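> predicted structure and sequence below. I'll ask about it afterward.
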Amino acid sequence: MFSTETTGLDTEKDVVLSIGAIGIEDGKIIVKDSFDITILQEKFNPEVALKNGILNNSKEKISQEEAISQFVNYLGNATLIGHRVNFDIAMINQALDKLQAGRLKNEALDVEIMYQKWQQLAEDKQFSIDELATTFKISKSDRHTASGDAYITALIFLKLKQRLKL
């Protein structure tokens, strides 16, 4: 599971603020196998930081190059699972492109698409992570942080995996 917090939704102009990930093995969330990093920003926008729970002095931040490098090493060849995962992958790939470091080649699964298949809904019907969490009675107390969203997505994934019998 992984999630990013970004300055916006434009994969060309916006940047990654933080990356959160958590491992799943044998149908269980492995809390000790987690990744949570905040990227040092050249320009600090308090409005974006407050929305994403990233305050200028909230925790240690590292350079984008170091953060992306650590994340790619953390991932290895794991399957990337997320909510609207293609956006998060595009944001990581944009950062990798700037570093001239290739692109992610990992397989990916999207919990929103899994939900659509389970409910037999059209792919154009969208569901926010909040709506999916509510459907499965999952607490949203740590929303809008990359690591919090990754954890909520992990819980959603496990519920969907069970229902889809994957």
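Right, received. Where do you want to start?
> CA atoms for contacts and neighbours, from now on please.
OK.
> Phe157 and Gln116, how far apart?
13 Å (CA to CA, to the nearest Å).
> right, I mislabeled it, should have said Asp33
From Asp33 to Gln116 the distance is 28 Å (CA to CA).
> between those two, who's got more neighbours?
Higher neighbour count among Asp33 and Gln116: Gln116, with 16 against 12, using other CA atoms under 10 Å.
> in what helix or strand does the more buried one lie?
Assigned by DSSP states H and E, Gln116 belongs to helix 111-119.
> buried ones in the following helix or strand past that helix?
Sequence order places helix 129-135 as the next helix or strand after helix 111-119, per DSSP H and E. Neighbour-count burial for helix 129-135 flags Ile129, Leu132, Ala133 (criterion: 16 or more other CA atoms under 10 Å).
> doesn't Phe157 make contact with the second one?
Spelled out, that is Leu132. No. Using CA atoms under 8 Å, Leu132 is not in contact with Phe157; the gap is 10.0 Å.
> so for the longest helix seen in the chain, what gets flagged as buried?
Using DSSP state H to define each element, the chain has its longest helix at helix 146-164. Using 16+ other CA under 10 Å as the test for burial, helix 146-164 gives 146-161.
> ditto for stretch 65-78
Ala67, Ile68, Phe71, Leu75.
> and what of stretch 21-31?
Going by neighbour count (16+ other CA under 10 Å), the buried part of stretch 21-31 is Ala21, Ile22, Gly23, Ile24, Ile29.
> before we go on, here's another structure to hold up against the first:
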Amino acid sequence: MRDSYIIGLLGRTRNNIVQKLQDLPESKRNIVPEGFNNSIHWQIGHILTVTNFLVFHFAGKPSVIPDNYPTFFGPGTKPADWTEEPPAWDTLIAELSQQVELIQEHFEGHLSDPVVVKENFAKAETVDELLVMNLGHENSHAGMINSLIKVLA
């Protein structure tokens, strides 16, 4: 698989998410509608956090997000459990784009490299397999964001 293809696909997915959120009123960002566990604010932080773990951690690279993000946005977390203010919306939106740039900087030309964390739940053996797993996860949450936007309309 070409590096430019998979990294470009990740970039387009992220751009689509950011575009959908540009016009979202501030008053709707932190609402958790009935039948949902999380807000759109949580969704974007979760995408950043899981990408950091799936791609950077399993590939043996240093974290590119603040240490407290998993506390707010890791698997199994939800806004109802937050005891302090989460990272700001505008910060998370900016980091969505920056993270794609960091992936390109760290991994372009190295997608066929073996993962460092061999025992991973994704069963990934190479960096490109991590990116494919991540894209599946990210698209799932893009769908949740779309659902939340419709419910909150």
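Here it is on my side, so go on. Because the structure is a prediction, the values reported are computed rather than measured.
> any idea what the TM-score comes out to?
Overlay of the two chains. TM-score (TM-score structural alignment, normalised by the length of the second structure): 0.32; 80 aligned residues with a CA RMSD of 4.8 Å.
> need the buried residues of stretch 21-31 of the first structure in a markdown table (columns: secondary structure and distance to Leu96 of the first structure).
Listed next are the buried residues of stretch 21-31 of the first structure as a markdown table, based on DSSP: H, G, I helix; E, B strand; the rest coil; distance: CA to CA, whole Å:
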| residue | secondary structure | distance to Leu96 of the first structure |
| --- | --- | --- |
| Ala21 | strand | 18 |
| Ile22 | strand | 21 |
| Gly23 | strand | 22 |
| Ile24 | strand | 25 |
| Ile29 | strand | 28 |
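> and those residues, which two are the farthest apart?
Spatially, the most separated pair among the buried residues of stretch 21-31 of the first structure is Ala21 and Ile29, at 10.8 Å (CA to CA).
> could you redo the buried residues of helix 129-135 of the first structure as JSON lines and give each row distance to Asn93 of the first structure?
Formatted as JSON lines, these follow (distance: CA to CA, whole Å):
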{"residue": "Ile129", "distance to Asn93 of the first structure": "22"}
{"residue": "Leu132", "distance to Asn93 of the first structure": "26"}
{"residue": "Ala133", "distance to Asn93 of the first structure": "27"}
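> isn't Ser18 of the first structure right next to Thr4, touching?
Yes. Ser18 of the first structure is within contact range of Thr4, at 5.6 Å (criterion: CA under 8 Å).
> what about the two, which has more around it?
A direct count of neighbours by other CA under 10 Å for Ser18 of the first structure and Thr4 places Thr4 higher, at 28 against 25.
> right, and that one touches Ala146 too?
Yes. Shown here, Thr4 of the first structure and Ala146 form a contact pair, counting by CA under 8 Å, at 5.0 Å.
> shared neighbours, the two?
Listed as contacting both Thr4 of the first structure and Ala146 by CA atoms under 8 Å, 6 or more residues apart in numbering are Ser18, Ile19, Gly20.
> how about the secondary structure of the residue nearest to the first one when sequence neighbours are not counted?
Nearest in space to Ser18 of the first structure, with sequence neighbours left out and distances taken as CA to CA, 6 or more residues apart in numbering, is Thr38 at 4.3 Å. Using DSSP: H, G, I helix; E, B strand; the rest coil, the three-state assignment for Thr38 of the first structure comes out as strand.
> how about stretch 139-148 of the second structure: buried residues?
Neighbour-count burial for stretch 139-148 of the second structure, with 16+ other CA under 10 Å as criterion, is recorded at Asn139, His141, Ala142, Met144, Ile145, Asn146, Leu148.
> what do you get for stretch 74-93 of the first structure?
The neighbour-count check on stretch 74-93 of the first structure (16+ other CA under 10 Å) flags 75, 80-85, 87-93 as buried.
> report the two of those residues separated the most.
Leu75 and Arg84 (17.9 Å).
> residues in contact with the helix or strand hosting Gln98 of the second structure?
Here Gln98 of the second structure, judged by DSSP H and E, is contained in helix 89-107. Residues outside helix 89-107 of the second structure that contact it (CA under 8 Å, 6+ apart) are Ile7, Leu10, Gly11, Arg14, Asn15, Val18, His41, Ile44, Gly45, Leu48, Val64, Val127.
> could you measure from the third one over to Val18 of the second structure?
Right, Gly11 of the second structure. Counting by CA to CA, the gap from Gly11 of the second structure to Val18 of the second structure is 10 Å.
> now do the first one
Relative to Val18 of the second structure, Ile7 of the second structure is positioned 16 Å away (CA to CA).
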